[in-house]
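Student: got a structure for you, letters missing:
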């Protein structure tokens, strides 16, 4: 099998030695080409070229969730091909690695490589669904190009937290869970829309859900991790279904304290709940429309502000080596 290893040298938990060891291990099982990324967006371009040229049968993403997202968007640049879905493998190298861990891989690059080698030897792979987000017609964001996501998207509060963390990282701060918690507090205190929500969720053949303060879209569970602890915003979300949505209609101090406690105590059987929590399961298509510009994120990557986003859950979009 011919494979391309897309490596992010700037990934949080990788080193030159680790990258060399993993490349040699993979080369023992496949005919391997190694391509380090040089800038943001490069991983997407590398994966796109590999797909269009037909030069490889497998692309391995070695990095964090951002690297994986870029590679997936490169593989699906022309959309899924039911007759031959692109094939992906992941070696976790970031600070959280939600996608890799949601697939059941160890959160350690060398250990995950061992699982990957065994899967290649035994021919283990699975087809998974993905989310697709794009511009919403009739808004100033309608020309925004479509973008795939692997595990989550967010409009509002959580995206603001992601944006704050990215700003701190650009200033030289390390990506830690403490940094995320500090940004959550800051985002809550300065959020001008927490008193009254500005988001409306619309879907075919259903009444609109209005006045959401924030909305989280999940393609799998868990939603994220705090250290080794999984956090479930939408416990029923699955790579085998379409998308799940969790929305909050109230973000007072009391309500946010309750939501935070519920998330910390969440499990595969139980997530956030209450009269101000809206939960939708296995939704194929819907839109989020905001009266004011709100921060937007995909797979932990802050993408600026949006007035509207169109979401589609696409089943069987990708093959993953696991």
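Tutor: Sure thing, it's come through. As the structure is a prediction and not an experimental result, all values here were calculated from the model.
Student: Every contact and neighbour count from this point should use C-alpha atoms.
Tutor: Fine.
Student: just the helices in this protein please.
Tutor: 16-27, 42-53, 65-75, 98-102, 109-122, 157-170, 177-190, 253-264 (DSSP state H).
Student: Just name the most buried of those.
Tutor: helix 65-75 (a mean of 26; mean count of other C-alpha atoms under 10 Å).
Student: Residues touching it, excluding its own?
Tutor: 6, 8, 41-49, 51, 59, 61-62, 86, 88, 90, 94, 96-99, 147-150, 299-301 (C-alpha atoms under 8 Å, 6 or more residues apart in numbering).
Student: ok, residue 144 - how many residues close by?
Tutor: 14 (other C-alpha atoms under 10 Å).
Student: how far away is the spatially closest residue to it that is not a sequence neighbour from residue 156?
Tutor: Nearest residue to residue 144 in three dimensions, chain neighbours excluded: residue 135, at 4.7 Å (C-alpha to C-alpha, 6 or more residues apart in numbering). According to C-alpha to C-alpha, to the nearest Å, residue 135 and residue 156 sit 16 Å apart.
Student: When the two are compared, which one has more neighbours?
Tutor: residue 156 (27 against 21).
Student: What residues does the more buried one make contact with?
Tutor: Contacts of residue 156 (C-alpha under 8 Å, 6+ apart): 213, 214, 215, 294, 295, 296.
Student: Turn these into a markdown table, columns for neighbour count and distance to residue 80.
Tutor: Listed next are the contacts of residue 156 as a markdown table, based on neighbours: other C-alpha atoms under 10 Å; distance: C-alpha to C-alpha, whole Å:
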| residue | neighbour count | distance to residue 80 |
| --- | --- | --- |
| 213 | 24 | 33 |
| 214 | 26 | 30 |
| 215 | 25 | 27 |
| 294 | 24 | 30 |
| 295 | 22 | 28 |
| 296 | 26 | 24 |
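Student: Looking at these, which one is closest to residue 193?
Tutor: Among these, residue 213 lies closest to residue 193 (C-alpha to C-alpha), at 6.5 Å.
Student: take the one below as the second:
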């Protein structure tokens, strides 16, 4: 088997020595080329080259969710075709690793490498659905390039938190759960839209849902992890269905306390619920409009401000070794 290993040297939970051990373990089982990323977007370029070359059977992403997202966008540059594209494998090396853990992989990179080698020997794989976000035709965002995401996206509050965290990381701060919590509090205190939202959710053949403050788009469950605790925004979300959405139309102090507690105590059976919570399951296509530009994030990557984004759930988009 010919494989490309895409290594993010800035992965937060792996050392250079650990990465060397993992590379040697993988190389013992396959014809492996390991490439270390050198700039933002490099993993995407490597994934695209692997897909277009026709001589790579498997691409392994060693890094966090951002590295995985880049590799996926490279592999799917020309569109999904699981029978033609190289398979994807993931060795988690980030702070949260939502995609890998949602697939059932261990969060420890050494254990995950062992699980990957077992899956390769057993020829164990699955085909997963993904989300695709694009600028909405007829709006000022229509020229924005489309982008794939593996586990979640968000327009509004949570994307603002992601943007704040990225700013802190650029200043040398480590990406920790405590950092996310601090920035979430600051985003909440500085959000002028938290009582009267500006987001409109439109679906085919359905009335629009208006005045949303927060929108969480899920391609799987859980939505994220807080340490070892899974957090479920849309418990029914799955790699085998379309996209799920949780929208909140109020973020007053009381609403924050209520829905924040519900998120922290969520389970595979129940997520946030109540008067100001709007949940939608298995959507193939929908659009989020905003009256004012709002931050957008996908797989924990801040993508700037948008006023209109159209989301599509693409089933059976990618083959994953697991």
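Tutor: That came through, no problem. Just so we're clear, the structure is a prediction, and the values are computed from it rather than from any experiment.
Student: Just the TM-score for the two chains, thanks.
Tutor: For this chain pair, the superposition-based TM-score is 0.99 by TM-score structural alignment, normalised by the length of structure 1; 322 aligned residues with a C-alpha RMSD of 0.8 Å.
Student: hmm, back to that, any idea which of the helices of structure 1 gets closest to residue 282 of structure 1?
Tutor: Of all the helices of structure 1, helix 98-102 comes closest under C-alpha to C-alpha, at 17.4 Å.
Student: how close does the closest one sit to structure 2?
Tutor: For helix 98-102 of structure 1, the mean deviation from structure 2 after alignment is 0.4 Å (mean C-alpha distance after the TM-score superposition for structure 1).
Student: Point out the other helices and strands that that helix packs with.
Tutor: Packed against helix 98-102 of structure 1, as judged by 3 or more C-alpha pairs under 8 Å, 6 or more residues apart in numbering; DSSP states H and E, are the following elements: strand 87-92.
Student: And for the strand it packs on, what's in contact with it?
Tutor: 57-64, 68, 72, 100, 107-109, 112-113, 116, 318-322.
Student: what sits against residue 267 of structure 2?
Tutor: Listed by C-alpha under 8 Å, 6+ apart, the contact set of residue 267 of structure 2 reads 230, 231, 232, 235.
Student: on that earlier part again, just checking, what residue in structure 2 corresponds to the residue nearest to residue 144 of structure 1?
Tutor: Superposed on structure 2 with TM-score structural alignment, residue 135 of structure 1 falls opposite residue 135.
Student: okay, now the residue lying closest to residue 299 of structure 2 once chain neighbours are set aside: neighbour count?
Tutor: Excluding its sequence neighbours, the residue lying closest to residue 299 of structure 2 (C-alpha to C-alpha, 6+ apart) is residue 152, at 5.4 Å. Look at residue 152 of structure 2: counted by other C-alpha under 10 Å, it has 25 neighbours.
Student: mind checking how far residue 152 of structure 2 is from residue 303 of structure 2?
Tutor: 13 Å.
Student: now stretch 99-110 of structure 2, how far from the centre of its chain.
Tutor: 14 Å (C-alpha atoms, centre = their mean, to the nearest Å).
Student: Could you do stretch 176-189 of structure 2 as well?
Tutor: So, by C-alpha atoms, centre = their mean, the centroid of stretch 176-189 of structure 2 is 19 Å from its chain's centroid.
Student: dump the residue contacts of residue 80 of structure 1.
Tutor: Residue 80 of structure 1 makes contacts with 86, 317, 318, as judged by C-alpha under 8 Å, 6+ apart.
Student: Which of these are still contacts in structure 2?
Tutor: On the basis of both residues aligned by TM-score structural alignment, their matches' C-alpha atoms under 8 Å, what survives of these in structure 2 is 317, 318.
Student: Out of the contacts of residue 156 of structure 1, which comes closest to residue 27 of structure 1?
Tutor: Distances from residue 27 of structure 1 to the contacts of residue 156 of structure 1, taken by C-alpha to C-alpha, are shortest for residue 296, at 38.5 Å.
Student: Surely the closest one touches residue 154?
Tutor: Yes. Between residue 296 of structure 1 and residue 154 there is a contact under C-alpha atoms under 8 Å: 5.7 Å.
Student: List the residues that contact the nearest residue to residue 99 of structure 2 once chain neighbours are set aside.
Tutor: Distances taken as C-alpha to C-alpha, 6+ apart put residue 151 closest to residue 99 of structure 2, at 6.0 Å, once the chain neighbours are dropped. Listed by C-alpha under 8 Å, 6+ apart, the contact set of residue 151 of structure 2 reads 98, 99, 130, 131, 218, 219, 220, 221, 223, 299.
Student: Give the burial count for the aligned partner of the fifth one in structure 1, as a bare number.
Tutor: What it means is residue 218 of structure 2. Under the alignment (TM-score structural alignment), residue 218 of structure 2 pairs with residue 218 in structure 1. Applying other C-alpha under 10 Å, we find 33 residues neighbouring residue 218 of structure 1.
Student: Nice, that's everything, thank you.
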